[in-house]
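In: quick check, what structure comes out for this input:
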Amino acid sequence: MTRSFADRHIGPDAAEVARLLDVTGVASLDALAAAALPADILDGGGLDVLPPAAGEHEVLAELAELAAANTVATSMIGLGYYDTLTPPVLLRNLLENPAWYTAYTPYQPEISQGRLEALLNFQTMVCDLTGMEVANASMLDEATAAAEAMTLLHRASRSKSSRVLVDADVFPQTHTVLATRAEPLGLEIVVADLSSGELPDGDFFGVLVQTPGASGRIVDWTGLVAAAHQRGALVAAGVDLLAATLVTPPGEQGADVCFGTTQRFGVPMGFGGPHAGYLAVRTAHARQLPGRLVGVSVDADGAPAYRLALQTREQHIRRERATSNICTAQVLLAIVAAMYASYHGADGLRAIARRVHGHAAALAAGLGAAVVHGSFFDTVLAHVPGGADAVLDKARSRGINLRRVDADHVAVACDEATTGAHIAAVLESFGAAAESGGEPVEIETRGTAYLTHPAFTRYHTETGMLRYLRALSDKDIALDRSMIPLGSCTMKLNATAEMEPITWPGFARLHPYAPAADAAGTLRLIADLEGWLCAITGYDAVSLQPNAGSQGEYAGLLAIRRYHLDRGDTHRDTCLIPSSAHGTNAASAAMAGLRVEVVRCRENGDVDLDDLRAKIGDHAERLACIMITYPSTHGVYEHEVAELCALVHDAGGQVYVDGANLNALVGLARPGRFGGDVSHLNLHKTFCIPHGGGGPGVGPVAVRSHLAAYLPGDPLVTGSHAVSAAHNGSASILPITWAYIRMMGADGLRRATLTAIASANYIARRLDEHFPVLYTGEHGMVAHECILDLRAITKRTGVTVDDVAKRLADYGFHAPTMSFPVAGTLMVEPTESENLAELDEFCDAMIAIRREIDQVGSGVWPADDNPLRGAPHTAESLVGAWDHPYSREVAVYPRGVAHTRAKVWPPVRRIDGAFGDRNLVCSCPPVEAYAD
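Out: Next up is the predicted model:
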């Protein structure tokens, strides 16, 4: 019998599903749906409009046709997007390697040391090249990094002003995203030409500039920074990191914050993303830095060890008072960029930069008096009165895309892929002749050393880089080694056939601002995906622009806010949020200019409808919306969800349904039909885009028809309320989701959902007597995840969820989600991808751990020295004296050496988080440390 793609994606076969259902106590998957979900929201899923399921090779052929429908012209458009040459050793062994792309966010640092080291390299690279002291572990893109920089300046500045000054030569897409972010926060943007170094009159809390600017112009910002500081304002500067290998960066000119993108460091343009933005600050502002920050601490044996520092899950703790709603990053792309810098080293990057600048200088020499700016790096702005369109047409006939600034100006950007032939063709398009023997304009003013750490000096050969990448990935647990049973995070199979097309040039080498005709295939794929996602969710329109779930939340709330404002309901500014909600919900609401009011939950975890009615009564005139997660954050299908939605609608509010748990709804129920007005969807969860160690992600926002006009617009159009730098966000990874839906078909998608629910209920039944399941629905069912309650166990024995999580590493497993949404619990989500054998392995490991806990509780092992408190155990810990009351074998082979599961050796012991926060080190030590 030929197995379909769905048969291979879904782990349990028919016999195993029968076993899951038998233990759960239902006769069939349909009976499971009827028992778990409220009858009034079950609607068959609306999947009949999807095309029939297709096989892997058929779908790859269809995607090849779509890629071929794109025109990969030579892009010389620039504006922060450049062609780049990804070293094949990085393409094969990092970007295409499941050991890297299937990893999860490093919240379990002991089994994430490889990607944490790579991210520390990224932070060091950014600090070195910008001249700053602290950098985070990546942002979503350059425009959103600029927006985060703006709000950071506002928080950190002592100025009482609400005005920020932005240089006119900042990228236009950045201007749009800044304006979107500023408006709901009550910030006023003042745009001016700051190239003279003089500030306009008035007070400002901050100043944003860029080098090189959108026009290519390079400005020394030293004087402007000094003038801003004198006026009490802080300064943020966008920095092109390749230019910074030659040009003195703003960090060395006194800037307080630097932002930008690392796209041109080996990450394809991909029609807009994903790319790793960055944000770097002075040490004084380190605790204001949004996003993730990798720091150095020590483990239980005193050895250096990496971990996330300071801001880890900040928004889950501080909620609406968080510095940002960002809870993800662009880890996989940040690691590509860091390894690109490591592979080339400082000398290699300088050589690339000189070649890029040399081509720009040759172009300028040929254009002569038409060149507008005398100081530039890679982009030449030419004045061609009334002739811009003709020049673009001529260049396009030669297979080259230039940038039309206006009717009188054309900009030409050179990059790593630019050749002398390209320059000659561009000059012909301008009607100019190439200058023979033209000397590059001297811009090499940077005098400071950079990238001197061994991470950037050791791996310049392919053998060295290959072994470095392998050594790092061996320190991690990803989906290629083990089930990752994380509740709320849906770590499921990312099939090879889904991943293969993302590196094809037809998708990867498109500039996001290329003529639409060049992207015909990708735009067709996007239209398909928008239609399919609308059908699956029951909504009427969708935008794929948000490049993370946090951005999708934000875009959805902005749509609600603008809807109320357009109706004259300016007073509607209150967002109701259940106490169980994701912390990002509250942070997103605050960013959208909404007031957060918390709604209580009942003891069973459901939203307390009595408290909801009271809150609606208290805020009836001000009610803007409610944000709920469905199934709930507690992993239960709340049976009163339709009534909840109706209560809010009757009061004039809108209903935001967080799509984080859509994996439990696809093919069964649609939020756009049971009461939702808007949802964001996590394509990196339900729809198989891999997590990549904490990014990339895609968080589309889907709405009912009355909100469609308020979806994010074109970032190149002023006033379009764009939330990301590219109109279609992280377009290069959308083929993953397209392929998943195309290969699964309606029946496969529905079966996947039901199998995920069956697997979660199986685990709940098997583990309930050992670790009580905290919340269940009306018929004793959970949704796609279950919460195991360890609070009583901890009180009785002293063994904590941290102890269990670390001990699981000794058993070869990644831990479930710890202490969210309830402190002292573990939230488990098996997904549909794990077969019965793997589910049983996990359950058996948890049951064995419970027996170990019982030995602690009975006094066989002391509370402060037992296999759980000592976990995880490294190979090195076995060497030398052993003074523990448990044996070495129990430490590292808890189920016996004959157990067939492959042994995972954690590279470090348990890490001291508090030490790392007290002694913050978040970049590689200077080379002098190695000399000492």
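In: contacts, neighbours, all on C-alpha from now
Out: Fine.
In: what does stretch 866-883 rub up against?
Out: Defining contact as C-alpha atoms under 8 Å, 6 or more residues apart in numbering, one finds that stretch 866-883 is touched by 110, 799, 803-804, 806-810, 852-853, 856, 863, 884-886, 888, 890-892, 905-910.
In: how long is it from one end to the other?
Out: Using C-alpha to C-alpha, to the nearest Å, the end-to-end distance of stretch 866-883 comes to 11 Å.
In: and that stretch, what's buried?
Out: By 16 or more other C-alpha atoms under 10 Å, the buried positions in stretch 866-883 come out as 866, 867, 868, 869, 870, 871, 872, 873, 874, 877.
In: separation between residue 511 and residue 419?
Out: Taken as C-alpha to C-alpha, the span from residue 511 to residue 419 is 18 Å.
In: for the residue nearest to residue 128 when sequence neighbours are not counted, grab the count of nearby residues.
Out: In this structure, residue 128 finds its nearest non-sequential neighbour in residue 450, 5.3 Å apart by C-alpha to C-alpha, 6 or more residues apart in numbering. Other residues near residue 450 come to 19 when the count uses other C-alpha atoms under 10 Å.
In: report the buried members of the contacts of stretch 866-883.
Out: 110, 799, 803-804, 806-810, 852-853, 856, 863, 888, 891-892, 905-910.
In: want to put them side by side, so please do this one too:
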Amino acid sequence: MTTFPSRHIGPDADEQAQMLKAIGYASVDELMDAAIPEVIRWHGTLDLPAAATEEETIAELRAIASGNQLSTSMLGLGYYGTFTPAVIRRNVLENPAWYTAYTPYQPEISQGRLEALLNFQTMVTDLTGLTTANASMLDEGTAVAEAMTLARRASKVKSPVYVVDADTLPQTLAILRTRAEPLGIELRLVDLDAGDPLPDAYFGLHLQYPGASGAVRDHAALVSAAHAAGALVTVAADLLALTLLRAPGEIGADIAAGTTQRFGVPLGFGGPHAGYLAVRAGLERSLPGRLVGVSRDADGAPAYRLALQTREQHIRREKATSNICTAQVLLAVMASMYAVYHGPDGLRDIARRTHDRALSVAGGLAAAGVEVAHAAFFDTVTAVVPGRAASVVAAAAERGVDLRLVDDDRVSVACDETTTEAHVATVLAAFGAAAAGAFASGLDALARRSTYLTHPVFRAHRSETAMLRYLRRLSDRDYALDRGMIPLGSCTMKLNATTEMEPVSWPEFANIHPYAPASRTAGYEALVAQLEGWLAEITGYDAVSVQPNAGSQGELAGLLAIRGYHRSRGEAHRDVCLIPSSAHGTNAASAVMAGMRVVVVACDDAGNVDLPDLSAKITAHADRLAAIMVTYPSTHGVYERGIAELCAQVHDAGGQVYVDGANLNALVGYAKPGRFGADVSHLNLHKTFCIPHGGGGPGVGPVAVRAHLAEFLPGDPLEPGEHHAVSAAAHGSAGILPISWAYLRMMGPDGLAAATGTAVLAANYVAARLAGHYPVLYAGNRGLVAHECILDLRPITKATGVSVDDVAKRLIDYGFHAPTMSFPVAGTLMVEPTESEDLAELDRFCDAMIAIREEIAAVGEGRWPRDDNPLVHAPHTAAAVTADEWDHAYPRSVAGFPAGVDRTAKYWPPVRRIDGAYGDRNLVCSCPSPEAFEE
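Out: The predicted model follows:
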């Protein structure tokens, strides 16, 4: 019987034998024994359940899901019921053309998702009344935290005080506290209803609109007062409410932040959801995260790209201002398409219907003599019921409706797109009210007068036929794993099996509110506990939290755990974090955000951490040493032999060892960071554990620790205590955890180890095949690499003028996504083939790279001019190749159908090479008019 591991792992036994022969090893185990230093090698078998079949796994997940009790959630607090249009669910959320795509760093083959993200940015700027929005954030709480630090950078006020509306969402307050304390920011809560005065000096003001209580307030005077004090104002605004309410930008707000969850994105027990962040003119170059802009291609045609070098825009080592290195692209695409599907009129109708339901609740309560706390509200009604709030909530729960218990005297009722008249009647019955009644809307004075979503894209796709074709047209412009190999180093783009993906859409996982009563979420709690236990076993740690909803947030959570540990021991002065020069920029950025000082450790000529320099840095900072952050295998793709000595040196000096888990795909089943000296790691479920990249998100970055750090793991943001929270929900992006659970369940201990061995085999096979054509920059024992290899193009570029960019773009003509460019070393390509690509695809890639090397030789030998060859003009579009005139030094056939390309399955990029510098000089970050695309 065919097993799941044999479907997940690309090369079969015969193909693996061929690959082993090519690199000179008799077996995968012999290869791994040679590659992995014995000092860290683990020879046991993972204590995990034996592999289950796909059918057994689905049955087990069905049983787990049945522990989640579906109810009518009227809890609100930034999470609402919504209807995902079926055409969007099937053709975006459940479509591998969208969910297996990578971050659009190669824009020529990402035009579809870039257009969708430009729609997202336009939607956000229109609704908030601001000029520029980024391409999504992780959730509302972290978006608001980024707004706070943006205001700190941009304000000229020296005061460390940040004023926060007391009616802010409680989970957002928890994240603000987490982020503020290490940075020396002082939060000051003000009760606007009580008329609390603003302090004399403060750098920023945060307002919630509508408030957590549901109250809608006129903030115009507060905005003016803040500006008079030199402070910047952030408004956390509900986008659906903004279809009816005056936009923050219209009263002078500087920043708007929030979530787009209620635009068709399922609750998912807290995520993943696309947060948003928008700014007024003048702040766009301080905006963290990714920003899609409009540039032009080699023919002068408009083309989309990530603008302002946003891959690392704010990730600048010790000068970092943000560690955001990801977004929530798949969910942002869904939210933007929800707006495209409904259009401005449809969104306004949904908002009016939601508001009308809330008015009916308020009217029924008032008629029954129940006090309604606020005259002006959008969707949330707070009822004052002295001493009987708990009994009302219990009565509603018995009727299948969850209401929010605010305190002993108040109950909150949140309406949404899914609320019906029957739900209203049920809620009123729980209060002892007879029937719905009339209630005057208090929103008239704050009603929106301005237009929004006026671009034709939000009006052109009213029928499902038109919508379906639009989604297909965009996905056809992109390159994703459903087309072919994406050999990105450090990013592990491997199979995201359909069986793993299916449960994400089940209502029992998709439609659970993150703050639902514990009696309704037993299934999720069981799944999380099991997954955390399995991850602890795999990594050798004692405790795991899945709360961080991205790798960057896992890094921050791990460093905060180290910080908390040192403080608990009376060593708060320990604030130095050692980071190798090869590290990903988020490492240093996370350290800065955790209140640490970055000290860079050199790497030697072989790419390893320079142990003498490490010793010198430890000696220089021994009394203040907090931690070292290292990636293992190294960022250079090598199993460093000095890792155990490194850990020992840091521990001897009183520091903690953080091992970045980005490259865990080369360790699972063969080595455990928690056993070879590390104290904490973050893991990337969107890499090693098969959650798909989704075009640049969602991700999950669990943090794993040894026992002495366990008490410092992130805690539930709604639970009181000294713990910190890094995401707005206790289990972060819980809605996609079934993917990794299913992967582990179907692979079993033997399958996981086999996947690791095959990944290392594939990387060494590619390195061996290409070594005679491109130098492999770094290697470890016996010349072996780990799960990725770095090809050094610098000598080739010096000799021929052909750049790493030229090779990357030429690979598009051959039908490939390029490997990682110029990281961690400028002028190189980092290749990670993963275990999921079979030998035919590995050879197709190697053949393409060898053919490109021959093309480079033609340039170097003068057979093609340096300024007119298929590399410098790549990629070639169908329009370019079929143009009436062709005046190049090479034939059309070489341009469009290079050696080995299947003419019946050719991928044609929609645009030619994009001019990045032009786009940065002429920043356009919302949908251009259709006329811009006219020839």
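In: more neighbours, residue 511 and residue 419 of the first structure?
Out: Higher neighbour count among residue 511 of the first structure and residue 419: residue 511, with 30 against 13, using other C-alpha under 10 Å.
In: quick check: the aligned residue for that one in the second structure?
Out: Aligned counterpart of residue 511 of the first structure in the second structure: residue 513 (TM-score structural alignment).
In: so what's its match up against?
Out: So residue 513 of the second structure contacts 73, 75, 79, 80, 267, 268, 269, 270 (C-alpha under 8 Å, 6+ apart).
In: repeat the analysis, applying 6 Å as the threshold.
Out: Residues in contact with residue 513 of the second structure (C-alpha atoms under 6 Å, 6 or more residues apart in numbering) are 267, 269.
In: which part of the second structure lines up with stretch 85-97 of the first structure?
Out: Under TM-score structural alignment, the match for stretch 85-97 of the first structure is residues 83-95.
In: residue 636 of the first structure in helix, strand or coil?
Out: Counting by DSSP: H, G, I helix; E, B strand; the rest coil, the backbone at residue 636 of the first structure sits in coil.
In: aligned against the second structure, show me the partner of it.
Out: In the second structure, the residue matched to residue 636 of the first structure (TM-score structural alignment) is residue 638.
In: and its match, how many residues sit next to it?
Out: Neighbour count of residue 638 of the second structure, defined by other C-alpha under 10 Å: 27.
In: go ahead and confirm it touches residue 786.
Out: Yes - at 5.2 Å, residue 638 of the second structure counts as touching residue 786 under the criterion of C-alpha atoms under 6 Å.
In: and the residue nearest to residue 128 of the first structure, that's in a helix?
Out: No - counting by three-state DSSP, residue 450 of the first structure is not found in a helix; it is coil.
In: how many other residues sit next to residue 927 of the first structure?
Out: 12.
In: which non-adjacent residue is nearest it?
Out: Spatial nearest neighbour of residue 927 of the first structure, chain neighbours left out: residue 453 (5.3 Å); criterion: C-alpha to C-alpha, 6+ apart.
In: trace the one you found over to the second structure, please.
Out: Here residue 453 of the first structure is matched to residue 455 in the second structure, going by TM-score structural alignment.
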